[in-house]
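Novice: What would the 3D arrangement of this be:
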Amino acid sequence: MSPAEFSRQLETLFDEQRCFEPEGAADLMALAMRRGPLQSALHATLHKVLLGRTLRHAVAHSHYYSDRRSHYETSESRSAGATCHEILSSLPVLRREDLQVHNCEMLATDVKLRMVSHTSGSTGQPVLMHRSEEEVMFLQRYYSRLFAPIRRGFSLRPLSLSFPNLYHGTLVPLPSLGFPLSSGVTDDTLIQDAARILTRRYSLPGCAGQISLLSGLAHHIVFFTAYLLETGISPAGLNLETVTITGGYLATHWREWLEVQWNCRVIDRWSMTEASGGANRNGISGLFQFDPHLVAEVIHPTTGRPIEGNGTGELVITNLHPFTQLQPLIRYATGDLVHQTKDEYGLPNFAFLGKLKNCLVDVLAETPNCLVSSAHLCDILGSLPDTDCVDYFPNISVVQDRLVGSTPIFALSSESPSQDIINIRVSVQLRWNPAAFPERAANLCQTIESRLLSAPGSALKRRVEAGTASVTVCLGGPGSIKGPPMIKI
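Specialist: A predicted model of the protein is given here:
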């Protein structure tokens, strides 16, 4: 059977089913996560069918979408033969300002409120995110089924230690693979308690005798790892199976350092409060692959035109019903700059380049070119111990180096004396005064500039060689960069 015929039969089958049970959804999504022509067809068909349900539900039950039904109602003739992305490309793009102004109007009236969380506010005014009783129950059953085959592989349930993320309000109560234990690293008592919890033995019915899974915000995990080393505890000697990091971008140096120190697989999870899921970094390609129940698009940052195939642009996500029910988000622009690469089956993979506002992008090109990626700059500075970093843990006294693995302090600016010329200034705050060590400072400037220009397929290098761009690296001592630090890279 050809993928096209397979898709047509699937669409007919799904259209006849009014109910989309979480257990069946988990089985289908597990298949769609695999790579192959039929799996790719399943992936595309699930997206299209669930998008149709998402649009119908939003128009029927959300005042925001029903007031704009002319945009969101998709006729059968209009959607026949069209892909999910083709249908989405004709719809408006939602931005953070829309969520702030129309937050209550977006809420669906056919479900009951269960919980409220919020964005952290690190990139703008915090936005409330609402979840219903019905969708939380759906997600709980969905993930329980998704994890079931993995759980069957354990003779004893593994123990899991997590450092909960308290920056987003109420946590969605989802099932976990391991028996959950929790602690933190944000004060002396917590971080010492976390080390005790991690290193002790347990006698819990049906569970393993020691912790094998660790998860938390990326900079918390790096900080905790450094603390263990300072106290003479070898992380690798604890024999963990996986360490999961989430939250803000972590420089490549520190991701690789975690893998070495723990001697296990490190899962880099890209999570978003606004989404009902997220993306995992592929350990081989280094690119992110989104959960199959999320639709990810890439658009031109200024025109909003969809970027098809391989290309750079702003990330736009759509939450699908019934994974999201109370607060439908259709074509929400996350403010993230990404580079999209399609694999041989047409499925997208994404390189995170940074927050759009933190990057320098040549938007005049038909396909936008990223001149300076804040993520790439973070990678460069994160590998240089001279770079000063954000002190996330000022109240902790039991750790010798509180800045290990933290976000580098830097600023990026540009000026264009003419339409064709761009002069770029990279300001970097050091842990020491560059005037005291001029030779070292000069070498650092040269290193940072050369690494900036050596990014694969660098549009900046081509512009510099053509004489239409220049780069100046400016170094300063502690406190030289004023204003709030860049928390979200």
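Novice: From here on, just use CA atoms for contacts and neighbour counts.
Specialist: Fine.
Novice: Apart from its neighbours in sequence, what residue is nearest Lys357?
Specialist: Nearest non-adjacent residue to Lys357, counting by C-alpha to C-alpha, 6 or more residues apart in numbering: Gly335, 7.5 Å away.
Novice: Pretty sure the one you found sits in a helix.
Specialist: No. If the criterion is DSSP: H, G, I helix; E, B strand; the rest coil, then Gly335 is strand and not within a helix.
Novice: From Lys355, how far off is it?
Specialist: Distance, Gly335 to Lys355, by C-alpha to C-alpha, to the nearest Å: 6 Å.
Novice: before we move on, what about Thr231?
Specialist: Distance from Thr231 to Lys355, by C-alpha to C-alpha: 36 Å.
Novice: Between the two, which is the more surrounded one?
Specialist: The neighbour count for Thr231 versus Lys355, taken as other C-alpha atoms under 10 Å, is higher for Lys355 (20 against 11).
Novice: In this structure the more buried one contacts Ala333, no?
Specialist: No. The criterion here is C-alpha atoms under 8 Å, and Lys355 misses it with Ala333 at 11.3 Å.
Novice: Look at Pro235 and say how many residues are nearby.
Specialist: Pro235 has 21 neighbours, counted by other C-alpha under 10 Å.
Novice: right, I mislabeled it, should have said Gly81
Specialist: 11.
Novice: ditto for Thr252
Specialist: Per other C-alpha under 10 Å, the neighbour tally for Thr252 reads 16.
Novice: Identify the residue nearest it in space, chain neighbours excluded?
Specialist: Per C-alpha to C-alpha, 6+ apart, closest to Thr252 is Asp379, 5.6 Å.
Novice: repeat for Ile267
Specialist: Using C-alpha to C-alpha, 6+ apart, the closest residue to Ile267 is Thr244 (4.6 Å).
Novice: before we go on, could you also do this sequence so I can check it against the first one:
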Amino acid sequence: MHTTLTEQRLIGLARTLTRLRADSPFYRQLIPAGDIGPANAPALLRQLPWLDPAGWAAVREQLRTSTFDGIATGFTNGTSGVPKAFYSTEAERAALRAGRVADGRRRLQLVGFNHGAVVGLDLAGEGDFVPLLSMRYFDLAADLIANGSADGSRVRVLAGTARQIKDLTLHMQQRFGDLAGFGLETLEVGREFLSPGWESRLREWWGAEIDTVYGFSELRMCNALKCRVCAHHHFPPSCVAEVVDPADPDRYVPLGGRGSLLVTALHPYVEFEPRIRYRPGDLVELAAQPCPKWGEPGFRPLGREEHCLAVGERGVFVTTADCVAVLADLPQVAVSPRHLYPDADQRHYEAGSPRFKLVDDAAGPAVHVELRFDPRVWPQEARAVADLARASLPAELQVVLHGPGTLDDVTLV
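Specialist: Model (predicted):
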């Protein structure tokens, strides 16, 4: 009999809760005695406390299920804060290796959204890894794609953040012109938002499919791929997700609603330091209906909770994803300058993310947007940006326009 994706999750959740009760000092007193099966596992999970990164770190030693024997250390990539050490067991690494689907295509990883997991979980066999630390590395990556490796194999999958892939694409266009002839089949974009305009450009320029991935470097087993059928992300069967009201985590949001993500990574993918109802600090939007392919609703990443606003009495969320969708493809909006590669020149400017931030202060909720020109000098062009933003965002808020280089503390996307 075929087991659905949801049924696989519930079986794994029951196994995880049973093991935690036996081996974790923190959860031993929180999970009642008795058999745990797929039917009662969700109710038991819901009774457990959720932990954000600070809360998880505070009880970290009590969470651990075994000694340090055979433990390997990795580090997160620090995109949402200071890089953090994480540990893994051989059972975790074996489970990840066994669950990895190898399609035989050569990959080039630009060392972004999973580099900590690659080091800590011994998964370097996935392909070539080129860190884009300077223009010399850009040329190395470009040559691998254009000319292939010494064994004659060609790169078919390019994986990295949106910023990295856009940077490398512009670099290669300057060197080679047409990119479609290099045979790249898939661009795998992780962590950062890819605007509709840039998604269309990359697909056209490379002649490749676009896969977007949402995930965490310390929880590689929870990476969620955007489905080509329903256009929402789905977590793999190695974890369980809940979407709750940010102000009341005991209340689940309805289908089509927006809320805080809670992630539970299942045994044995996280064995030594379990993350149960882990709240990474991200807002997501549930799909309005189940996916025809997977039989369960997916979700859409919306951005970090700290960067989003709840507007009005109904608390409608205006999020990073909303602002990117509206602002990123407007030529009037400034983008973040190059800061990662000291020897990069102006040709990489257009790869930057739109400069904006959401603010709720004494003047009320507003989105502040930096333009490429002084709005006082070009008032009609500035007004067009403000009108579009007000009409397109999901809640009414002020639009405050700034001239070049005058907006501080922009939202990171």
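Novice: For the residue nearest to Ile267 of the first structure, which residues are in contact?
Specialist: Leu213, Leu214, Ser215, Gly216, Val266, Ile267, Asp268, Arg269 (C-alpha atoms under 8 Å, 6 or more residues apart in numbering).
Novice: Can you tell me which of those residues is closest to Ser450 of the first structure?
Specialist: Nearest to Ser450 of the first structure among the contacts of Thr244 of the first structure is Asp268, at 27.5 Å by C-alpha to C-alpha.
Novice: shouldn't that closest one be in contact with Thr242?
Specialist: No. Contact criterion C-alpha under 8 Å: Asp268 of the first structure and Thr242 do not qualify, at 10.6 Å.
Novice: For these two, work out which one has more neighbours and name it.
Specialist: Asp268 (22 against 18).
Novice: Checking the equivalent of the more buried one over in the second structure next. Helix, strand or coil?
Specialist: Matched to the second structure by TM-score structural alignment, Asp268 of the first structure sits across from Thr212. With three-state DSSP as the basis, Thr212 of the second structure sits in strand.
Novice: which residue is nearest the middle of the first structure?
Specialist: For the first structure, Trp270 is the residue whose C-alpha lies nearest the centre (C-alpha atoms, centre = their mean; 2.6 Å).
Novice: Leu250 is in contact with that residue, correct?
Specialist: No. Trp270 of the first structure lies out of contact with Leu250 (C-alpha under 8 Å); the separation is 10.7 Å.
Novice: Whichever strand or helix holds the residue nearest to Ile267 of the first structure aligns to what range in the second structure?
Specialist: Using DSSP states H and E, Thr244 of the first structure sits within strand 242-246. With TM-score structural alignment applied, strand 242-246 of the first structure matches the range 186-190 in the second structure.
Novice: and the matching stretch, how far from the chain's centre?
Specialist: Centroid separation for stretch 186-190 of the second structure versus its chain: 12 Å, with C-alpha atoms, centre = their mean, to the nearest Å.
Novice: Just give me the mean distance for it relative to the first structure.
Specialist: Aligned to the first structure and superposed, stretch 186-190 of the second structure gives a mean residue distance of 1.2 Å (mean C-alpha distance after the TM-score superposition for the first structure).
Novice: Identify the residues contacting Ile165 of the second structure.
Specialist: With C-alpha under 8 Å, 6+ apart, Ile165 of the second structure has these contacts: Leu158, Ala159, Val189.
Novice: Next, see which of the residues you listed are matched by contacts in the first structure.
Specialist: Counting by both residues aligned by TM-score structural alignment, their matches' C-alpha atoms under 8 Å, the first structure reproduces these contacts from these: Ala159, Val189.
Novice: For the second structure, which segments count as helices?
Specialist: 5-23, 25-28, 41-46, 53-58, 60-63, 90-99, 115-120, 135-147, 162-176, 196-206, 320-327, 379-392 (DSSP state H).
Novice: Turn those into JSON lines, including distance to Val229 of the second structure.
Specialist: Listed next are the helices of the second structure as JSON lines, based on distance: least, C-alpha to C-alpha, whole Å:
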{"stretch": "helix 5-23", "distance to Val229 of the second structure": "16"}
{"stretch": "helix 25-28", "distance to Val229 of the second structure": "38"}
{"stretch": "helix 41-46", "distance to Val229 of the second structure": "27"}
{"stretch": "helix 53-58", "distance to Val229 of the second structure": "33"}
{"stretch": "helix 60-63", "distance to Val229 of the second structure": "38"}
{"stretch": "helix 90-99", "distance to Val229 of the second structure": "22"}
{"stretch": "helix 115-120", "distance to Val229 of the second structure": "28"}
{"stretch": "helix 135-147", "distance to Val229 of the second structure": "29"}
{"stretch": "helix 162-176", "distance to Val229 of the second structure": "22"}
{"stretch": "helix 196-206", "distance to Val229 of the second structure": "17"}
{"stretch": "helix 320-327", "distance to Val229 of the second structure": "20"}
{"stretch": "helix 379-392", "distance to Val229 of the second structure": "25"}
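Novice: Can you say which of these is nearest to Pro290 of the second structure?
Specialist: Once the helices of the second structure are compared by C-alpha to C-alpha, helix 5-23 is nearest, at 11.4 Å.
Novice: Which other helices and strands does that closest one contact?
Specialist: helix 25-28, helix 41-46, strand 239-245 (3 or more C-alpha pairs under 8 Å, 6 or more residues apart in numbering; DSSP states H and E).
Novice: which residues touch Ile71 of the second structure?
Specialist: Counted by C-alpha under 8 Å, 6+ apart, Ile71 of the second structure has contacts Tyr87, Ser88, Thr89, Glu90.
Novice: For the nearest residue to the match of Asp268 of the first structure once chain neighbours are set aside, give its distance to Leu45 of the second structure.
Specialist: Residue nearest to Thr212 of the second structure in three dimensions, not counting chain neighbours: Val189, with 4.6 Å by C-alpha to C-alpha, 6+ apart. For Val189 of the second structure, the distance to Leu45 of the second structure equals 32 Å [C-alpha to C-alpha].
Novice: higher neighbour count, the two?
Specialist: Between Val189 of the second structure and Leu45, counted using other C-alpha under 10 Å, Val189 has the larger neighbour count: 26 against 17.
Novice: The more buried one contacts Val157, correct?
Specialist: No. Counting by C-alpha under 8 Å, Val189 of the second structure sits too far from Val157 to count as a contact (10.5 Å).
Novice: follow-up on the earlier one: burial of the residue nearest to Thr252 of the first structure, as a residue count?
Specialist: Neighbours of Asp379 of the first structure (other C-alpha under 10 Å): 20.
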